[in-house]
Each structure stands twice: as C-alpha cells, then as structure tokens.
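1. Fold the following, please.
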Amino acid sequence: MGERRSDAKRRRILDAAFEHFLARGVAATSLEQVAETAGVSRQTIYAHFGGDSTTGGAKDTLFVAMVEDQVGRDDDEPHPLVATIPWTDDLERDLATYAHHHLTLVMTPELIRLRRTILGEAERFPLLAATWFDQGPRRSIEMFADWFETLDDRGVLRAPEPMLAAETFNWLVLSTPLNEAMSLPDATTSRDLTRYADEAVRVFLAAYRS
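-> Just a heads-up that it's a prediction; the model follows:
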C-alpha cells in the first residue's frame, strides 16, 4: 500500500512538473509551484528526485525525469497504415492519410510546448535532447525509410537512398507548420494541416514515383 501511495505521489509530481515547466520554462518554475499543484510538500519532491533545501538539485533532476517520462510514454496504438503502406495499391491516398496523421500528432499543443522546452534546455541537457530526438523524429524517419526501401524494391518508388527520401518526406510534411508553431502558437488550423500534408505528398511523389 505504501509503495502504491509513493508511486501515486511521484505521478502527481511528474504531471505537475509537466504543466509548469511547459507553461513557464525551467528557470521560472519553482518547486513550491510544482509541490502545490501536486498536493505534496517540497520535502516529498526532494525524497523522490534528490537534493534538499540547502544543496538544491531537485529541479533539474525533476526536469530530466519529466522529459524521460513523456518520451517513454507509448499510449497510442500504431496507426494501421504503418504496416500496410509498403504494400499499398494506392500510395498517394495512403501516404496523404498518414502524412496528415503524422502532422496532426506532431502539432499537438502539448508536444509543441515540450519540444520548445527541450530545445531551450538542450545545451544544459544534451543527452536528454538526444534521447528525445532518437525516440521522436529519428524513429519516424527510420520508419519512413523502411517504407521507401520496400516500395523501391517493388518498383513503386525510385528511392535508392531510402533514408534521404525519408528525411525529405519528413521535411516536406512538417517544415512550414512546425516552424510556425514553434514561434507562433495557434498559427495553423486543421484545414491548413490537410493542405500541407496533401501538397507534401504531391511534391514527394512527383520526385520519387516510378
């Protein structure tokens, strides 16, 4: 029972840290704010994440734990097209559907704020930023490369360098909406996302389709 209570407190602390770090940034967030939102004491945060009122240290450890917790979450089932796109009989349709899904997911407001926060702290936490990149952008690009390698083998695409094709595709889909969102919150509507996804696929296939 005590272990479950401790786990529940840790969960509340991480959720509160996510809320405050993303809204205010690490430097402007105090442990008192996190503790109040989580319904715990500062000492409880120290007990879970190290440091004390004299030496400090708990806030940085908490930030690292919060990012690792978010990166490690895998709540969503893979999109059905992940497995079927390499064998599709209508590549333009299926690639556009997935491009819209991918863009919508990346543009989730919470993920945009998390991205801003991680990039803002990348110089202080380079390994953490690298972990985020490996588990997020790099994993998507490697999945696209696997698709395009199979589609090249099938003669559907001309993609002798699947990784380069994957990086190109990812950039075409994300570039303008993501760049705007990183600087201009709420700048892109759902209708805009569909338009960007469709155009990205059109341009990609114009270059790569056999």
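
2. Going by C-alpha atoms from here, please, whenever you check contacts or count neighbours.
-> Noted.

3. Tell me where the protein has strands.
-> Assigned by DSSP state E, the chain shows no strands.

4. Nearest residue to residue 48 in space, please, no chain neighbours.
-> Among residues not flanking residue 48 along the chain, residue 10 sits closest, at 6.9 Å (Cα to Cα, 6 or more residues apart in numbering).

5. mind checking how far the one you found is from residue 62?
-> Here the criterion is Cα to Cα, to the nearest Å. By it, residue 10 lies 10 Å from residue 62.

6. Between these two, which is the more surrounded one?
-> residue 62 (23 against 19; other Cα atoms under 10 Å).

7. State the distance from that one to residue 45.
-> For residue 62 relative to residue 45 (Cα to Cα), the value is 8 Å.

8. now residue 139
-> 32 Å.

9. Compare those two (neighbour count), which wins?
-> Legend: neighbour count by other Cα under 10 Å for residue 139 and residue 45, higher for residue 45 (24 against 12).

10. what's that one in contact with, if anything?
-> By Cα atoms under 8 Å, 6 or more residues apart in numbering, residue 45 lies in contact with 13, 31, 35, 58.

11. just curious, which of those residues is nearest to residue 195?
-> residue 13 (39.4 Å; Cα to Cα).

12. Give me the neighbour count for the closest residue to that closest one other than its chain neighbours.
-> With Cα to Cα, 6+ apart as the criterion, residue 13 has its nearest non-adjacent residue at 5.2 Å, and that residue is residue 38. Counted by other Cα under 10 Å, the residues lying close to residue 38 total 19.

13. Kindly report the same for the one 4 residues further on.
-> By the criterion of other Cα under 10 Å, residue 42 has 17 neighbours.

14. compare with the first, here's sequence two:
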Amino acid sequence: MDISISRRGFVAGGCTFASMFAVGGAAYALSGDDPKPLRPPGAQDAAHFAATCLKCNRCESACPQQCLRTGVLEDGILNWRTPIMDFHRGACTFCGACEDVCPAGSIAGARDESQVIGVAKIDQDRCLAFAQSGCRVCVDACPYGAISLDSSMRPVVDVDACNGCGACEFACPSNTYLSFAGGKQRGINVEIARGEA
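-> As a prediction, this is how the structure comes out:
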C-alpha cells in the first residue's frame, strides 16, 4: 500500500495547519491572558463598556488610589488601552473620581459601594496563614468585614459581603515573604465574580 503524499496534498495540509494556528493565535490575541479583566466600579456591564469606552485613560489619571492601570497588548487587543483594576497598586474606595472624568459615560454609579467589582479568593498555596499561623493582614484591611478567620486561624471570605474593593489584595504581604517563589498572585486576589464570568 503506497501512502506517499503529493506535493499538492502536502501544500494543502500545510496551509490548513497554518490557518488553524492563525485562527487560534488571533483568538488569543483578542482575548489575552485575562479575557474579562476587573473594571472600575460602575463599568461591570461589559457590552456597554466595550461599546462606549474611548480609551482616553482619564479615569486612570484621576484615580487618587492609583488602582487603575492601562491595558497592554498582553491583556488582549480588546482590552488594550482600557482601564483595568490593579490592586497591587492600591485599593478602590468608590470615590467616583473615575466616573467624574469619563467623557463617554462608560462608568456609572462608581460611588455605590454595593457595586461588585469582583470577589476576593484565597490562594492557599501563597497565603501565609496557610503556611504558618499568625497572619491576619487581609482580615484587618477589609473595610466591609467580608473576611474572617476560621477555627484554624485561616482567612475565609464572605462572598456576599465582598464587593471586590481590593483592600485585602493590596495589603497582602505574601509577595514580599514569598518573593523566591515568583509569580504575581498574592495570598488573596480579587477575581471576576462567578455571576459575571
């Protein structure tokens, strides 16, 4: 049985493979590592935000807590130059400065603390309280009482009380103490709430 491939078949197969690779790469480039990043309070309606945001970055410049950053290409083309919450830089106080300077109305209701930016999630591999007892920084940092300690003195997040302000992530010292481990994640990180994913 002869299973040789003709030149035309080889070229057609190569083109098919290349096009499949290109489509996958394009999908990745459009979505980035985090296809739905955390947005400022009042910008959780993804369709409205995508349709109206001018990518002017006024909200980032106005933020007194400096918890907004400009999306880069690694965040995906759709998120490029849009405002993304970065709780390694600061925590959101729902001051409304971002809404005040937004010329397109992409951010609305930023002073409403009941808005849910995301929800805090414990990373047990990086949380110092899981490695050794005694750390309660996130509990003390939470202005909404959404984090408590269990009977083993480990943090537990009340997802109904958490609005994703990022105070816990900003205060978490795990990156300092676990710097040898690498990575950007902290012992507690704000992520998109399940209902928004």
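
15. TM value for the aligned chains?
-> Here the TM-score for the pair of chains, by TM-score structural alignment, normalised by the length of structure 2, is 0.23; 79 aligned residues with a Cα RMSD of 5.8 Å.

16. Secondary structure element holding residue 28 of structure 2?
-> For residue 28 of structure 2, the host element (DSSP states H and E) is helix 7-31.

17. helices or strands up against that helix?
-> Packing contacts for helix 7-31 of structure 2, counted by 3 or more Cα pairs under 8 Å, 6 or more residues apart in numbering; DSSP states H and E, involve no helix or strand.

18. What residues sit buried inside that helix?
-> Buried residues in helix 7-31 of structure 2, counted by 16 or more other Cα atoms under 10 Å: 28-31.

19. Check the gap between residue 12 of structure 2 and residue 25 of structure 2 for me.
-> Counting by Cα to Cα, the gap from residue 12 of structure 2 to residue 25 of structure 2 is 20 Å.

20. Kindly apply the preceding question to residue 176 of structure 2 instead.
-> Residue 176 of structure 2 sits 35 Å away from residue 25 of structure 2, taking Cα to Cα as the criterion.

21. With residue 68 of structure 2 instead?
-> In terms of Cα to Cα, residue 68 of structure 2 sits 28 Å off from residue 25 of structure 2.

22. still on that earlier bit, I'd say the residue nearest to residue 48 of structure 1 and residue 47 touch.
-> No: look at residue 10 of structure 1 against residue 47 with Cα atoms under 8 Å: they stay out of range, at 9.8 Å.

23. so who does the residue nearest to residue 13 of structure 1 touch?
-> 9, 12-13, 15-16.

24. switch the cut-off to 6 Å
-> Residues near residue 38 of structure 1 by Cα atoms under 6 Å, 6 or more residues apart in numbering: 12-13, 16.

25. Out of those residues, grab the one that's most surrounded.
-> residue 13 (26 neighbours).

26. you'd agree residue 191 of structure 2 is up against residue 119?
-> Yes: between residue 191 of structure 2 and residue 119 there is a contact under Cα atoms under 6 Å: 5.5 Å.

27. More neighbours: which of the two?
-> Taking neighbours as other Cα under 10 Å, residue 191 of structure 2 and residue 119 compare with residue 119 leading, 22 against 17.

28. returning to what we had before: so which of the contacts of residue 45 of structure 1 comes closest to residue 70 of structure 1?
-> residue 13 (13.1 Å).

29. Could you check how far the closest one is from residue 114 of structure 1?
-> Taking Cα to Cα as the measure, residue 13 of structure 1 falls 17 Å from residue 114 of structure 1.

30. Likewise for residue 153 of structure 1?
-> Taken as Cα to Cα, the span from residue 153 of structure 1 to residue 114 of structure 1 is 38 Å.

31. Looking at the two, which has the bigger crowd around it?
-> A direct count of neighbours by other Cα under 10 Å for residue 153 of structure 1 and residue 114 places residue 114 higher, at 21 against 13.

32. I'd like to know how many residues surround residue 169 of structure 1.
-> If you count neighbours by other Cα under 10 Å, residue 169 of structure 1 ends up with 21.

33. same thing with residue 130 of structure 1?
-> Per other Cα under 10 Å, the neighbour tally for residue 130 of structure 1 reads 14.
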